[in-house]
Structures are given as C-alpha cells and as structure tokens.
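S.K.: Take a look and give me a structure for this.
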Amino acid sequence: MKPHPPPDSAGAPVSVVIPCYRCADTIADSVASAAAQTRLPAQVILVDDASGDGTLDALHTVAATYPPGWVVVVAAPVNGGPSRARNLGWEHATQPYIAFLDADDTWAPRKMELQMDALEADPGLVLIAHRMAVRERGAGPVPLRPPVRVTAIGRRRFLLNNPFPTASVVLRRDLPFRFNERFRRVEDFLLWAEIGFSGYRCAKLNQVLAYWHKPTYGAGGLTADLDAMHRAGREVRHELLRRGLVTPAEHWFARSVGIVRRTRRRLLLAMRSRQTGVAS
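M.R.: Next up is the predicted model:
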C-alpha cells in the first residue's frame, strides 16, 4: 500500500497508537491504511520499543512522507513490550479517542468513519471494536455486509473469550485504565475486561474493518504457543478475581470455558498435524 498525504478534510478526533518493534518492513503499510481512512484520524503515534535495529530510522522516514505533525515518533528508552509501548503512546495522545493498530496489521478505509458514527450516535459508549480477518497483504478490503449493526458487549461475553482484537479498538482517552505492563501476553484482554467489568459500556460492529497479514496467534500449530496463551489467560482470570472485578462463580465459569477451548484447540492441532503428515 503506497503512502499518501492525508486529505485536508474534517477528520476524526482520534489518536492512533502503533507500538513498533523491528517493523521496518511493514510499518509503511500500516500508517498508509490510517491515512486512507474516509474519516481521517487527527494524529498517528509510532512508538519504537527500543528495537535496536533500523526501525527508528524507518519510522522517521515514514513520518516525513506525511504533513508535519500528523505522524509523531516516540522512542522508548528500553524495551518494555507492547503494553508499555501502548501506554507511552497513550501519554502522547492529544485527541479525545485513541485507536490501536499493530505495526503489521492494516485497516479497511471506512473503519474510522463507521466507529465514529457509532460513538457519536451513542455518547455513553466508551469503547467500540469490530471484527477482523486474516488477509493477504495488498488484497484489498473486504466488502461491507449491510446492514451495519452495533451490538452491546455485556459482562457475560467477557467470560467466554476476548471479544475485541487489539487493532479493532477505539476507546476514550480519559478512561482511568492502562495496559498492565506486567503482562506480555493477553494484556489487551485484561484491559478490555477491566473496562467492561467496571461497568463501562462497550460495543462491537458486525463488520470486518481490519486485517491480520499473518496467521492469528497459535494458528502456526505450535503447542508451546497455545500453552503460553492459555497460561496468560489463566493469569488474567486470577487478576480479575483478585481485584474483585469478577465473582468466584464467574471465575470458575470462565476457567471451565478456557479448559474446553484449550482441549478443542489441542484436538485441532493434532488433526492438522496428522493431515500434514499424510499429505507429505
């Protein structure tokens, strides 16, 4: 996707936060997808998480292709992981809303327009997300599937799994929460759950408006990755229980769902491995 200067038009009051770690090959596409929005975000913040290679130079090169000040480059002094990088970007945000985008993901052109329409129609919403899909880089956006619907995400939904992919989320900057920097896995789910379980209203659009350009977490077939993900999920559930955001009954329900999901994924991995062996 070729970068181009943002148009001079009424935009969205949104700061886009993108944590960057050794992402020189993909960051231009990510920023270009923000610049291609039908309703342009007011600010893009690129946070270099002490990559130690040529990433920081690449970020400044990308920033220079846009009007001065639209892309802000922030350099973290030490590597702290995605939670710390996102929090650092949050500190530099100037707009009422923050959107998150990862340095190897991209957005569909109408993402910001549709999310801001929903937020402006319902000022009580503090967070809105949408669906995502794995898509080959450069393949073009998935067509919308009307009607566009906004669905409230209630307490029970957070007990099942993470309903909000990180690159789909737009939230209010003034929320009294941040990413927990002790967590390097499932840190996004912990934040969304803290917001939802604290009584704030969240919602989700029924459209695919952002894309992963590599297999989703665990899809590579590595059992160790799945085990690490499930351990992190267990830690998140304990953290929510410790802070009194879920009841013991909700905790055990969520734990039971997690065990079922882990068993199912192990079976799918075993089947995939067996099929691969037969094919070879």
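S.K.: contacts, neighbours, all on C-alpha from now
M.R.: Fine.
S.K.: which stretches of the stretch 51-200 of the chain form strands?
M.R.: Ranges of strands in the stretch 51-200 of the chain, per DSSP state E, counting those that start in this stretch, are 71-75, 97-100, 105-107, 125-134, 150-153, 170-172.
S.K.: tell me the most buried of these?
M.R.: Compared across the strands of the stretch 51-200 of the chain, strand 105-107 shows the largest average neighbour count, a mean of 26 (mean count of other CA atoms under 10 Å).
S.K.: Pull out the buried positions in stretch 86-105.
M.R.: 86-90, 92-93, 95, 97-105 (16 or more other CA atoms under 10 Å).
S.K.: Could you name the helices and strands sitting against the single longest helix found in the chain?
M.R.: Counting by DSSP state H, the longest helix found in the chain is helix 248-279. Helices and strands in packing contact with helix 248-279 are listed as helix 223-242; criterion 3 or more CA pairs under 8 Å, 6 or more residues apart in numbering; DSSP states H and E.
S.K.: and the helix it packs on with helix 248-279, angle?
M.R.: 170 degrees (axes from the mean of the first three to the mean of the last three CA atoms, to 10 degrees).
S.K.: quick one: contacts of helix 223-242?
M.R.: For helix 223-242, contacts defined as CA atoms under 8 Å, 6 or more residues apart in numbering pick out 183, 185-186, 190, 194, 217-218, 246-248, 251, 254-255, 258, 262, 266, 269.
S.K.: Can I get the buried ones among these as something I can paste into PyMOL?
M.R.: Restricted to buried positions by 16+ other CA under 10 Å, the PyMOL selection for the contacts of helix 223-242 reads:
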select buried, resi 183+185+186+190+194+218+246+251+254+255+258+262+266+269
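S.K.: And the helices in the stretch 1-150 of the chain, which stretches?
M.R.: For the stretch 1-150 of the chain, the helices defined by DSSP state H, counting those that start in this stretch cover 27-35, 55-63, 81-92, 111-121.
S.K.: one more to put side by side:
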Amino acid sequence: MSKSDISVIIPYYKSSHTIDRAIASVNNQSLLPQEIVVIDDYSNTHEDSIKIEQLKKQSNIKIISLSENLGPGEARNVGMKGSDSTYIAFLDSDDIWHPDKLKIQHSIMEKEGAFISGHATELLKKKPNKYNLQAVKYNKVNPRKFLFKNKFPTRSVMIRTSVDKFFHPNKRRSEDFLLWSEILLSDYEGYFIKEVLAYSFKEPYGVGGLTKDLKKMHNGKIDSYKILEKKGYISSFYSKFLCSAEYLRYIYRNIKIIFNYKMKNS
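M.R.: Prediction:
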C-alpha cells in the first residue's frame, strides 16, 4: 500500500484501553499516512507509561510527551507544529476510521483544492460500508450555515498545513468548532463528504442521561461565538443571533435527554 503526505494527530490522555483500537484503524487504511503523531497530554500514570513505551516501538508512530496537561486542543497544536506533511488528519484516541477514509478524503481535497474537509460519522453499530470513490457525494461548505451546526466532528477533519491556524489556547470545549469556523470564515474552501468515514463508541452529548458535560459543551459554543465576534469574523448582531439559537438547542437537548432517560426506566 502507498503512503500519502498526511500526518495523523492523536491526543492521548489516559487512553490505554482505546488507543490500540484507534491506531489499528489508521494502520488499516487503504492509503497510509506518512506518520502517526501521538501527543501524551501528561497522563502521568504507570499504566499509561507502559502503553506509551509500547507505542514507541512502532516505527510509524512519533510520541510527543507533554510536561503538563494542556487539553486536547493545545495537544493537537503541538502535533501540528511538529508536522512537515501537506495534510493533517485528526483522530481522537477513543474513535476509529473507515478503512478508506484517508483515500477518499485526500482524493477529494486534492481534486477541489480544499483547505479543510469533514465527513459524516456515526456510532459503530454495523460493519462499515464499501464505497466507490467515483460515487462519493460531497458539497462545498457555506461558512455562515456552518456556524449554526458543527458538521465536522474532530475525527472527521483533514486540513492543509498551509492554513496556518491553530486551536485557541486554554480552550477545552468547542475548541474544534472554533478553529473550523475561523478557517472557513477566512475564505479557505471547505467541503463536507456525505459518506460515513469515521465511528465513535458513545453518544455525542448527554451520555448516560447526565447533563453536566452538555452544559460545558453549551458554554463552550457560546464562548466560541463571542471569540469569533471579538476577532471580527462575525458582527455583534449575528453573534447574539447565534447565541440565541444555541440556547434553544441546549434546552431541546436537555428535554431529549430527560425523555430518553424516562423511556429507558419506565
């Protein structure tokens, strides 16, 4: 199998039980990356130290160990700044990719001259579909519409290193949405691939009926809108409009979680 000019960035924080699964999905790609960069975000446990040492023995993996816990965004920044590849693909340590993810996404980005792309993802419930590259459907992303809904889960995103933008320092919620928005609002072309090319193993929010993480996610989104306003990407009026829409989504998600919890326990 051929290798591509792609670096895969994987933040690692106490992920010893899932990291092998994630890396296996990268090693099983029909188009292999140039390298896999794992950033140990100061896991600082004996179990994780053993796992990191095991990963170091794999020739295609580069380990970067941080001296303090910086969060996934800053960890990805470290990996991005140390990459010489043309493209960077992001994967979280508890997610996996479809075997043709890099091949399909790289081909589309090369064809369209895209600077960022994402694709559909879902919970892993069945065997992955087989895709014909020529039949894959995708469309150009409208930046304004993107602000209403993040269609790019981190596990789906590939960017060009020439974009030269990074995750916001010290931001641990909605840091991915903020970066994708800044790229798209800076007139870099982005595309959304409609096929499912990555998989998660948990619901995107409200896992187990808990709303604590949901509230943090909501606050992170509001903060992202305010940062975009402060940087001049969007107007004050549009920022307030987006924040109002996010509040409505937050209420809807809470109602949905409560309803699902009652249904499961009835």
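S.K.: so what's Gly81 of the first structure up against?
M.R.: Gly81 of the first structure neighbours (CA under 8 Å, 6+ apart): 49, 181, 184.
S.K.: Compare those with the second structure and list the overlap.
M.R.: Retained in the second structure: 49, 184, out of the contacts of Gly81 of the first structure (criterion both residues aligned by TM-score structural alignment, their matches' CA atoms under 8 Å).
S.K.: nearest to Ala58 of the first structure, of the contacts of Gly81 of the first structure?
M.R.: Asp49 (13.2 Å; CA to CA).
S.K.: So what does the closest one match up with in the second structure?
M.R.: Aligned by TM-score structural alignment, Asp49 of the first structure pairs with Asp41 of the second structure.
S.K.: Its match and Ile63 touch, don't they?
M.R.: No: Asp41 of the second structure is beyond contact range of Ile63, at 10.6 Å (criterion: CA atoms under 8 Å).
S.K.: Tell me which residue is most central in the second structure.
M.R.: Compute the mean C-alpha point of the second structure, and by CA atoms, centre = their mean the closest residue is Thr154, 0.6 Å away.
S.K.: so that residue makes contact with Ser93?
M.R.: No: Thr154 of the second structure lies out of contact with Ser93 (CA under 8 Å); the separation is 11.1 Å.
S.K.: quick one, which of the helices of the stretch 1-150 of the first structure is nearest to Arg131 of the first structure?
M.R.: helix 111-121 (10.5 Å).
S.K.: what residues does the closest one touch?
M.R.: Outside helix 111-121 of the first structure, the residues that touch it by CA under 8 Å, 6+ apart are 12, 37-41, 125-126, 128-129, 150, 170, 205, 209-210.
S.K.: whereabouts in the second structure does that helix align?
M.R.: Against the second structure, helix 111-121 of the first structure falls on residues 101-111 (TM-score structural alignment).
S.K.: Report the mean distance between the matching stretch and its aligned residues in the first structure.
M.R.: Here the mean offset of stretch 101-111 of the second structure against the first structure after fitting is 0.6 Å, by mean CA distance after the TM-score superposition for the first structure.
S.K.: got the buried residues for that stretch?
M.R.: 101-106, 108-109.
S.K.: which among the residues you listed gets closest to Glu122 of the second structure?
M.R.: Lys101 (13.6 Å).
S.K.: Which residue range of the second structure does stretch 232-246 of the first structure align onto?
M.R.: Using TM-score structural alignment, stretch 232-246 of the first structure pairs with 220-234 in the second structure.
S.K.: next one: stretch 83-95 of the first structure
M.R.: Under TM-score structural alignment, the match for stretch 83-95 of the first structure is residues 73-85.
S.K.: So what's the gap between that stretch and the chain middle?
M.R.: 14 Å (CA atoms, centre = their mean, to the nearest Å).
S.K.: what about Arg86 of the first structure, distance to Ile98 of the first structure?
M.R.: Remark: distance between Arg86 of the first structure and Ile98 of the first structure (CA to CA, to the nearest Å) = 10 Å.
S.K.: what's the answer for Thr26 of the first structure, then?
M.R.: Distance from Thr26 of the first structure to Ile98 of the first structure, by CA to CA: 21 Å.
S.K.: do Gly80 of the first structure as well
M.R.: When Gly80 of the first structure is compared with Ile98 of the first structure (using CA to CA), they lie 20 Å apart.
S.K.: Next: Ala36 of the first structure.
M.R.: From Ala36 of the first structure to Ile98 of the first structure the distance is 17 Å (CA to CA).
S.K.: ok, back up a step: overlap in contacts, Arg86 and Ile98 of the first structure.
M.R.: Common contacts of Arg86 of the first structure and Ile98, defined by CA under 8 Å, 6+ apart, comprise Val17.
S.K.: for Val196 of the second structure, helix, strand, or coil?
M.R.: strand (DSSP: H, G, I helix; E, B strand; the rest coil).
S.K.: still on that earlier bit, show me what contacts the match of Asp49 of the first structure?
M.R.: 11-13, 65-72, 75.
S.K.: 7 Å - rerun?
M.R.: 11-13, 65-66, 68-71, 75 (CA atoms under 7 Å, 6 or more residues apart in numbering).
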